[in-house]
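> Predicted structure and sequence below. I'll ask about it afterward.
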Amino acid sequence: MIKDRIREDMKAAMRSHDAARLSTIRLLLAAIKQREIDEQIESTDDDILAVIAKMVKQRRDSVEQYRAGGRDDLAQNEQAEIDVLQAYLPQALTDDEIAAIIDEATAAVGLTGMAAMGKVMALVKPRVNGRADLGKVSALIKARLTA
């Protein structure tokens, strides 16, 4: 399980006195634990991947804002956290792979136009979760359905 790997990485970061990595891993474990408490569940790997993807997205947004504000020092800290978190995500999908998944889902739904957006997204989301930015996927689906 991913959770076990995260815990082992936390121990390794403690042993190597890697404070930045340790801090990020502790934040991740806290976010996972918070989700488990809020939803009263035991997290699966898919749940953990969703938490990690959300944290990466938040940090990417922060990097953009910090750079726009001229705070490159803070942007570098956020980027370092992104690098640690991405180690737990599966290999990212290429644009061609995403397009193929969208094409399959569109064919399965059998509808065209924006009326099919929700149904196509419902089919695509589980297949790309943690492996692609859902905002980008949504934009690609819109482009495909309106073309």
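Everything's here; your move.
> From now on I want contacts and neighbour counts done on CA atoms only, so please keep to that.
Will do.
> Please, which helix or strand holds V137?
Here V137 sits within helix 134-146, counting by DSSP states H and E.
> Next, the buried residues of that helix.
By neighbour count with 16 or more other Cα atoms under 10 Å, helix 134-146 contains the buried residues 134, 137-138, 141-142, 144-145.
> Then stretch 62-78?
Using 16+ other Cα under 10 Å as the test for burial, stretch 62-78 gives 62-63, 66, 75, 78.
> and these, which two are the farthest apart?
Maximum pairwise distance in the buried residues of stretch 62-78, criterion Cα to Cα, is 9.2 Å, between Y66 and E78.
> dropping in the other structure now:
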Amino acid sequence: MSVLKKRITEEMKDAMRAKDKQRLGTIRLILAELKRIEVDERIELDDARVLAVLDKMSKQRRDSIAQYDAADRKDLADTERQELEVIQTYLPQPLTTEELTQLIEDAVTASGASGMQDMGKVMAIIKPQAQGRADMGAISGLVKASLTK
């Protein structure tokens, strides 16, 4: 079992003992998604894959929050925000703008990228280092800007 999955399972037990229903519900959602993937793909998830799942779940929550806010459904948006807070406790510290810029510069140099046709190479280098620490869509925009200079 991955270290991160084990930590989530232990925190589920702590939430049960503390009778923290909202946190417990979100942790159960996380574990259910991890279990679904393990059963569907017949694999044991490693930490990198667990991070990818958590990153996807947090992105889904951010999208839902935006839609609920646009529809003036504050109650549903608040629920999603609370779930997002719990999910983010398992994600690593977000990259600062300076770290992100340096990461992109290093990836462009390492891949020898000379234009937009090399964007895939650059993103392949960045993704494992930035997974769960930054929005990949935002990184993609920054890489495009860097390659079109």
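Received the coordinates, thanks. Quick caveat, the model's predicted, so the values are computed rather than measured.
> Report the TM-score for the pair.
For this chain pair, the superposition-based TM-score is 0.97 by TM-score structural alignment, normalised by the length of the first structure; 147 aligned residues with a Cα RMSD of 0.8 Å.
> Which parts of the second structure are helices?
3-18, 21-41, 47-70, 74-88, 97-111, 119-130, 136-147 (DSSP state H).
> Closest to the centroid, which residue in the second structure?
For the second structure, the residue nearest the mean C-alpha position is D55 (1.5 Å; Cα atoms, centre = their mean).
> Spatially nearest residue to it, not counting backbone neighbours?
Sequence neighbours aside, G132 is the residue nearest to D55 of the second structure in space, at 5.0 Å (criterion: Cα to Cα, 6 or more residues apart in numbering).
> And the one you found, what's its match in the first structure?
Superposed on the first structure with TM-score structural alignment, G132 of the second structure falls opposite G130.
> hang on, isn't that match packed against A53?
Yes: using Cα atoms under 8 Å as the test, G130 of the first structure is close enough to A53 to be in contact (5.4 Å).
> list the residues that contact both of the two?
Residues touching both G130 of the first structure and A53 by Cα atoms under 8 Å, 6 or more residues apart in numbering: L89.
> Am I right that the residue nearest to D55 of the second structure is in contact with L51?
Yes: using Cα under 8 Å as the test, G132 of the second structure is close enough to L51 to be in contact (6.0 Å).
> what do the two both touch?
Taking Cα under 8 Å, 6+ apart as the contact rule, G132 of the second structure and L51 both touch L91.
> So between the two, which is more surrounded?
Neighbours per residue, other Cα atoms under 10 Å: of G132 of the second structure and L51, the larger number sits with G132, 26 against 20.
> measure that one to A70 of the second structure for me?
As judged by Cα to Cα, to the nearest Å, G132 of the second structure and A70 of the second structure stand 26 Å apart.
> What of L100 of the second structure?
Taking Cα to Cα, one finds L100 of the second structure at 30 Å from A70 of the second structure.
> wait, what's in contact with L147 of the second structure?
For L147 of the second structure, the contacting residues are 113-116, 119, by Cα under 8 Å, 6+ apart.
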